[in-house]
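*Asks:* one predicted model, sequence on top.
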Amino acid sequence: MADWKDTSRNAQPLGSVPRAGGDVAGRVSYDEGLRSHMLSIYNYMTSGVLLTGIVALLFVNSPLFALAFNVVETPGGAFAQPTGLGWLITLSPLAVMLFWWFGAARASTGALQVAFWAFTVLFGLSLSTIFVTYTGASIATAFFAAAAAFAGLSLFGYTTKKDISAWGSFLIMGLVGLIAASIINIFVASGPLSFVISVLGVLIFAGLTAWDTQRLKDEYQYVRGTEMAGRAVIFGALNLYLDFINLFLHLLRLLGNRE
């Protein structure tokens, strides 16, 4: 039996990238497939961000918001104090994340799609409190700044010839430290620590945006033409969605003006 090296000139084995200067038709086919794959990821991610924003706007202007959160005015600005329902809404995205952590490996593509849209909706409900805390101008400024930064960083991750895979371990360690510092700051409520967390958050999620983009691009060679391709799109969209949302939130905390 002939092995994959003996396949016809136009056939490309799964899990490989056509060599430059080799099979031109195979290279073109691979590049077209890669663009389609990444475009699907970006479409899902962008739709998720838009859905989150729409849900947040609708919820904060609905009567249900007053049942979930009490708006408290302080000298430092307003903030939304959650009721029992509010805590349920605030923590509800974690329930979906538990599914991603422990059940996604066995779930079908359809189940992953449902989980993705459910997460973006629930996150929109919990994110609605920013409209009470920050001015509309601040939210818009942070959003467009995050969008511009995300686009540039993702383009860098997609086009750079430099292997940035080594960034991953440092970024993940930084993310763990960021989460730990954020938990500590819940109890100490330190202004300077909040500033440091916001600055580090912007840097970490900026790096993760570029790193995730290159990782997803490289991953395509292993999933193309397989049943894993559809699942990879959903996983990739969730990663980039979280990169963008966290980049936006840290920019908002860093630059935003409170109501």
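*Replies:* Happy to help now that I have it.
*Asks:* use CA for all of it now, contacts and neighbours both
*Replies:* OK.
*Asks:* now do the helices in this structure.
*Replies:* Taking DSSP state H as the test, the helices found in the chain are 24-60, 63-68, 84-102, 109-127, 130-133, 136-159, 167-188, 191-223, 228-255.
*Asks:* can you redo these as CSV with mean neighbour count and distance to Gly77?
*Replies:* Output for the helices of the chain, formatted as CSV (neighbours: other Cα atoms under 10 Å; distance: least, Cα to Cα, whole Å):
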stretch, mean neighbour count, distance to Gly77
helix 24-60, 17, 17
helix 63-68, 15, 18
helix 84-102, 15, 20
helix 109-127, 20, 17
helix 130-133, 19, 7
helix 136-159, 17, 14
helix 167-188, 13, 17
helix 191-223, 19, 14
helix 228-255, 21, 13
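*Asks:* and the comparison structure, right after this:
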Amino acid sequence: MDGYTNVRPASGVRTAAIDEGLRAHMNKVYGTMSVGMLITALAAWAIAGLAISDVPTQYQIGSNTYLTDLGATLWTSPLRWVIMLAPLAFVFGFSAMVNRMSAATAQLVFYTFAATMGLSLSWIFAVYTGFSIIQVFLVTAIAFAGLSLWGYTTKKDISGWGSFLIMGVLGLIVASLINIFIGSPAIMFAVSIIGVLIFAGLTAYDTQNIKNTYLAHAAHGDQEWLGKAAIMGALSLYLDFINMFMFLLQLFGNRE
């Protein structure tokens, strides 16, 4: 969205109405993000339930675990590349088109994206134990809550982190793509550790940026724009959470 990123709060005394509006705005951001997370979890769990079976098939992945024909199609055929890259294409397309959408349409697209992400992440149920997935999810939730709270309440201006963190994300993408062909455990371990640190920083940075964006535009009273800003803020924090969760899972998840 135009003017969405790196916006400094407008100068002047904040009124009680703006503070109340900010609380409502942040509640909408976290609420939208939470619904998206729930959709992702349910979609991943439902797809994994159809793709993994304890009935013997030709696709054995564990001592008593097998892939159904659907699982083999989703996770072992060339279709897996489409499924893996679909969320990334969704994010770029959504960001480019959100200005032409209504807030209601943008919210629907976000929830559709969350379901697509669930499809993309469903493979983790075939690789990691259910207990470790839940355990890492709870650790991620606690860390995310703390980092987001700090980003919201800190008086320190951390807007300067943005360019450094984005460069870090680009470096992670390049390293991950290279490691697909190399298959180095050392590179994967390093990428996971750096990834956790980068997305921890982005959680605080994005939270402060969402707050500052609202403060800079609240006086204009454009509720439609603010509604879309809340959805884009939810998308940013959702991606921070998902990426931090996946990197922590690679580090600490117990494999089947």
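*Replies:* Received it, and whenever you're ready, just let me know what you need. Predicted model, so just to flag it, every value in this text is computed and none were measured.
*Asks:* any chance of the helices of the first structure in CSV, plus distance to Pro75 of the first structure?
*Replies:* Listed next are those as CSV, based on distance: least, Cα to Cα, whole Å:
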stretch, distance to Pro75 of the first structure
helix 24-60, 22
helix 63-68, 21
helix 84-102, 23
helix 109-127, 23
helix 130-133, 12
helix 136-159, 19
helix 167-188, 19
helix 191-223, 15
helix 228-255, 17
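*Asks:* Ser16 of the first structure is nearest to which of those?
*Replies:* Relative to Ser16 of the first structure, the nearest member of these by Cα to Cα is helix 191-223, separated by 5.6 Å.
*Asks:* how much does that closest one stray from the second structure?
*Replies:* Once fitted to the second structure, helix 191-223 of the first structure is off its aligned match by 0.5 Å on average (mean Cα distance after the TM-score superposition for the first structure).
*Asks:* show me what that helix is packed against.
*Replies:* Counting contacts by 3 or more Cα pairs under 8 Å, 6 or more residues apart in numbering; DSSP states H and E, helix 191-223 of the first structure is packed against helix 24-60, helix 136-159, helix 167-188, helix 228-255.
*Asks:* again, only this time at 6 Å
*Replies:* helix 136-159, helix 228-255 (3 or more Cα pairs under 6 Å, 6 or more residues apart in numbering; DSSP states H and E).
*Asks:* would you check the span in the second structure matched by it?
*Replies:* Counting by TM-score structural alignment, helix 191-223 of the first structure falls onto residues 185-217 of the second structure.
*Asks:* that stretch: how far from the chain's middle?
*Replies:* Centroid displacement of stretch 185-217 of the second structure relative to its chain, using Cα atoms, centre = their mean, to the nearest Å, is 10 Å.
*Asks:* now for Leu22 of the second structure: what does it line up with in the first structure?
*Replies:* By TM-score structural alignment, Leu22 of the second structure lines up with Leu34.
*Asks:* if we ignore the residues flanking it in sequence, what's nearest that match?
*Replies:* Among residues not flanking Leu34 of the first structure along the chain, Tyr220 sits closest, at 6.6 Å (Cα to Cα, 6 or more residues apart in numbering).
*Asks:* please report how far Val174 of the second structure lies from Ser95 of the second structure.
*Replies:* Distance, Val174 of the second structure to Ser95 of the second structure, using Cα to Cα, to the nearest Å: 21 Å.
*Asks:* and Ser184 of the second structure, how many neighbours does it have?
*Replies:* Other residues lying near Ser184 of the second structure total 11 when counted by other Cα atoms under 10 Å.
*Asks:* roughly how far does Glu227 of the first structure sit from Val233 of the first structure?
*Replies:* Glu227 of the first structure is 11 Å from Val233 of the first structure, where distance means Cα to Cα.
*Asks:* typo on my end, Phe195 of the first structure
*Replies:* 34 Å.
*Asks:* stretch 47-58 of the first structure vs the second structure, average offset?
*Replies:* With mean Cα distance after the TM-score superposition for the first structure, stretch 47-58 of the first structure averages 0.7 Å from its match.
*Asks:* what's that stretch aligned against in the second structure?
*Replies:* The alignment of stretch 47-58 of the first structure onto the second structure (TM-score structural alignment) spans residues 35-46.
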